[in-house]
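Engineer: Here is my input; please provide its structure:
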Amino acid sequence: MKNILVIGATGQIGSELTMKLRGIYGNDHVVCGYIPSAQPQGELLESGPSEICDVTNGEQIAEVVKKHNIDAIYNLAALLSVVAEGRPQLAWKIGIDGLWNVLEVAREHNCSVFTPSSIGSFGPETPPNHVPQDTIQRPRTIYGVSKVTTELLSDYYFRKYGVDTRAVRFPGLISYVTPPGGGTTDYACDIYYSAVRGEKFVCPISKGTYMDMMYMPDALRAAVELMEADPARLIHRNAFNIAAMSFDPEGVLAAIRKYVPNFEMEYKVEPLKQANADSWPNSLDDICARQEWDWAPQYDLDAMTVDMLAKLREKLLK
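Structural biologist: Down below sits the predicted model:
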């Protein structure tokens, strides 16, 4: 059975991915890597092994890898896009210096590595609609610059050292499990919480601003399926576009109003989030992921809305 280390396992994606991986590979085979300021709680702590594993400490990563005989590393350590703009040096230290540590450990101990990229890796010069797999990127945020560097550095380690590196470009992710953390795309999660609580939603992103989004179950499945894919089929190893839906605030509002007819929304645009959103594309073309490892989403906007509302009612209205 494969042994897996998840770095950043208590974060928005990591906490859910760790539990999914434990369900697939067995609780004892998936290590929750965390930093002392973000310790695992509840089921995440109790269901399997946990280790302090700071991505900025290469020796610490190596010790965990050796102790648990790790075969695959899911590196999810990163700052949110909005947070990164306020702390660019820290964003680089975690995102790039940390990745270098992970790749070096993987090279020395023969581990495969998943380090996700993002729609934030694109910039205003990128074609806005149905962005092709290979195109101009040139992002204007430190978050985006670090994601492009992640893609290129991962490719470098594959080509030079043969490290089995793989990644997807995640869209904005929407989840009922982990509360939103204030990122640029998190309004699309916040809005469902407001709908279930019966509150008017104040939207920080302007009307008509389209971004690619994805329901977390699809995102988690994409990560696992790519890591299990036949390497002989993979051409774009470290930057696969994946897509499920693209909408603006009015679109998700309309989807929610099918089930919560009196739900209200107003706009109070936050300049930094809006600037990020304006520099990102409206939609991605994921044909390469579909062709190279049979990617296909299971949730569109309406299916996600039905499930989000049901799950949040269970969670918030107990």
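Engineer: C-alpha from now on. contacts and neighbour counts both.
Structural biologist: Noted.
Engineer: Quick one: residues contacting the residue lying farthest from the centre of the chain.
Structural biologist: Going by CA atoms, centre = their mean, the residue of the chain most distant from its centre is residue 262, 31.9 Å out. Residue 262 makes contact with no residue under the criterion CA atoms under 8 Å, 6 or more residues apart in numbering.
Engineer: three-state assignment of it?
Structural biologist: coil (DSSP: H, G, I helix; E, B strand; the rest coil).
Engineer: For residue 149, which non-adjacent residue is closest in space?
Structural biologist: residue 96 (7.3 Å; CA to CA, 6 or more residues apart in numbering).
Engineer: The one you found belongs to a helix?
Structural biologist: Yes: judged by three-state DSSP, residue 96 forms part of a helix.
Engineer: Any idea how many residues pack against it?
Structural biologist: 22 (other CA atoms under 10 Å).
Engineer: can you check residue 42 too?
Structural biologist: So residue 42, with other CA under 10 Å, has 7 neighbours.
Engineer: do the same with residue 41
Structural biologist: Neighbours around residue 41, by other CA under 10 Å: 10.
Engineer: Contacts only, for it.
Structural biologist: Per CA under 8 Å, 6+ apart, neighbours of residue 41: none.
Engineer: Now the second one, please; I'll put the structures next to each other:
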Amino acid sequence: MKRILITGALGQIGSELTLKLREVYGENQVIATDIKKDNSEAAQSGPFETVDVTDFNRMMETAKKYKVDTIMHLAAILSATAEAKPVFAWHLNMGGLMNALETARELKAQFFTPSSIGAFGPSTPKNHTPQDTIMRPTTMYGVNKVAGELLADYYFYKYGVDTRGLRFPGLISNVCLPGGGTTDYAVEIFYEAVKNGKYTSYIDKGTYLDMMYMPDALNAIIDLMEADTLKFKHRNSFNVTAMSVAPEDIAASIARYIPGFEISYNVDPVRQSIADSWPNAIDASAAMEEWGFTWAYDLDRMTKDMIENIKKKK
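Structural biologist: Now for the predicted structure:
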């Protein structure tokens, strides 16, 4: 039975992954950690410890206390916020990752950390972006992600740490609001649709980006961590995606369930420039072939589920 420590457990991915893992492996088998505790279900439904990921001693102390055999390192500053605070982003994103990897090395623990399509850059092929391709990002977040992918590979080859990772697209959730990502519009649009029947997008029409609904992302993490490595040709940062959409595509899907919904545009130059440096659509065939990656939600099925769940909160 796994004993899993999650950093950044109260963030966008962590708040849902914590509950999913507790459902699968047992409440007491999943230790949630974050820089401070709140009243969320993720914090209250099982073991929780306050951990600043830049504090190696505290992270190691917590991991040893619970005798964990798996570390899922999610704590990070996201793309738009990282551009505003690049030095802080490097300190948290890379310092925290190094501490988590060192903890995994010492405890011989399995290790997961997510990467992102932000690891790609403007010179990366825009369509059918391959698993293995040129990666020259022009954002601090992207630089962090490329460095993180290489560092995780290094810990596998140098120390034998069982590192695994996914290169996530934009993630869409009805549970936890996003915090500082370029693709946040794809979450905000649903909340504004239910509340006001209209939305002003900071990303311009015609800007295609890969997206995935959170339930598919959570299943992908678990499937990867449970996968037999026999078929692995890669180990970290598998491309995964479910759909490639532009703001007007999401708006059209919403209008099928909320007639009269309107979208307008007030483009944010910073976030638009980040989005323009990322691929239009990535190729996830390596993940499909090497560990059976699949997804359940296309755009319309996701839209229906998002709207139904947001309406329940009103």
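Engineer: Now do the same for the residue farthest from the centre of the first structure: its match in the second structure.
Structural biologist: In the second structure, the residue matched to residue 262 of the first structure (TM-score structural alignment) is residue 260.
Engineer: mind listing what the residue nearest to residue 149 of the first structure touches?
Structural biologist: Contacts of residue 96 of the first structure (CA under 8 Å, 6+ apart): 146, 149, 150.
Engineer: Now the helix or strand residue 6 of the first structure falls within on the second structure. Mean distance?
Structural biologist: Assigned by DSSP states H and E, residue 6 of the first structure belongs to strand 4-7. Superposed on the second structure, strand 4-7 of the first structure shows a mean distance to its aligned partners of 0.3 Å (mean CA distance after the TM-score superposition for the first structure).
Engineer: and the helix or strand following that strand, what other elements does it pack with?
Structural biologist: Using DSSP H and E, the helix or strand that follows strand 4-7 of the first structure in sequence is helix 14-25. Applying 3 or more CA pairs under 8 Å, 6 or more residues apart in numbering; DSSP states H and E, one finds that helix 14-25 of the first structure contacts strand 4-7, strand 30-34, helix 42-46, helix 216-228.
Engineer: average offset between helix 14-25 of the first structure and the second structure?
Structural biologist: Counting by mean CA distance after the TM-score superposition for the first structure, helix 14-25 of the first structure comes out at 0.6 Å.
Engineer: what angle do that helix and helix 216-228 make?
Structural biologist: 60 degrees (axes from the mean of the first three to the mean of the last three CA atoms, to 10 degrees).
Engineer: do you know how far the equivalent of residue 243 of the second structure over in the first structure is from residue 304 of the first structure?
Structural biologist: In the first structure, the residue matched to residue 243 of the second structure (TM-score structural alignment) is residue 245. Distance from residue 245 of the first structure to residue 304 of the first structure, counting by CA to CA, to the nearest Å: 10 Å.
Engineer: Then residue 105 of the first structure?
Structural biologist: 38 Å.
Engineer: Equivalent analysis for residue 282 of the first structure, please.
Structural biologist: 19 Å.
Engineer: Also residue 41 of the first structure?
Structural biologist: For residue 41 of the first structure relative to residue 304 of the first structure (CA to CA), the value is 27 Å.
Engineer: Same question for residue 179 of the first structure.
Structural biologist: For residue 179 of the first structure, the distance to residue 304 of the first structure - CA to CA - is 16 Å.
Engineer: So for the two, which sits in the more crowded spot?
Structural biologist: Using other CA under 10 Å, the more surrounded residue of residue 179 of the first structure and residue 304 is residue 304, with 20 against 13.
Engineer: check contacts around the closest residue to residue 168 of the second structure other than its chain neighbours.
Structural biologist: Leaving aside its chain neighbours, residue 168 of the second structure sits nearest to residue 116 (4.5 Å; criterion: CA to CA, 6+ apart). Applying CA under 8 Å, 6+ apart, we find residue 116 of the second structure in contact with 142, 145, 166, 167, 168, 169, 237.
Engineer: With residue 10 of the first structure instead?
Structural biologist: 32, 33, 34, 38, 39, 40.
Engineer: change it to 10 Å
Structural biologist: Contacts here follow CA atoms under 10 Å, 6 or more residues apart in numbering; on that basis residue 10 of the first structure touches 16-18, 32-35, 38-41, 44-45, 76-77, 178.
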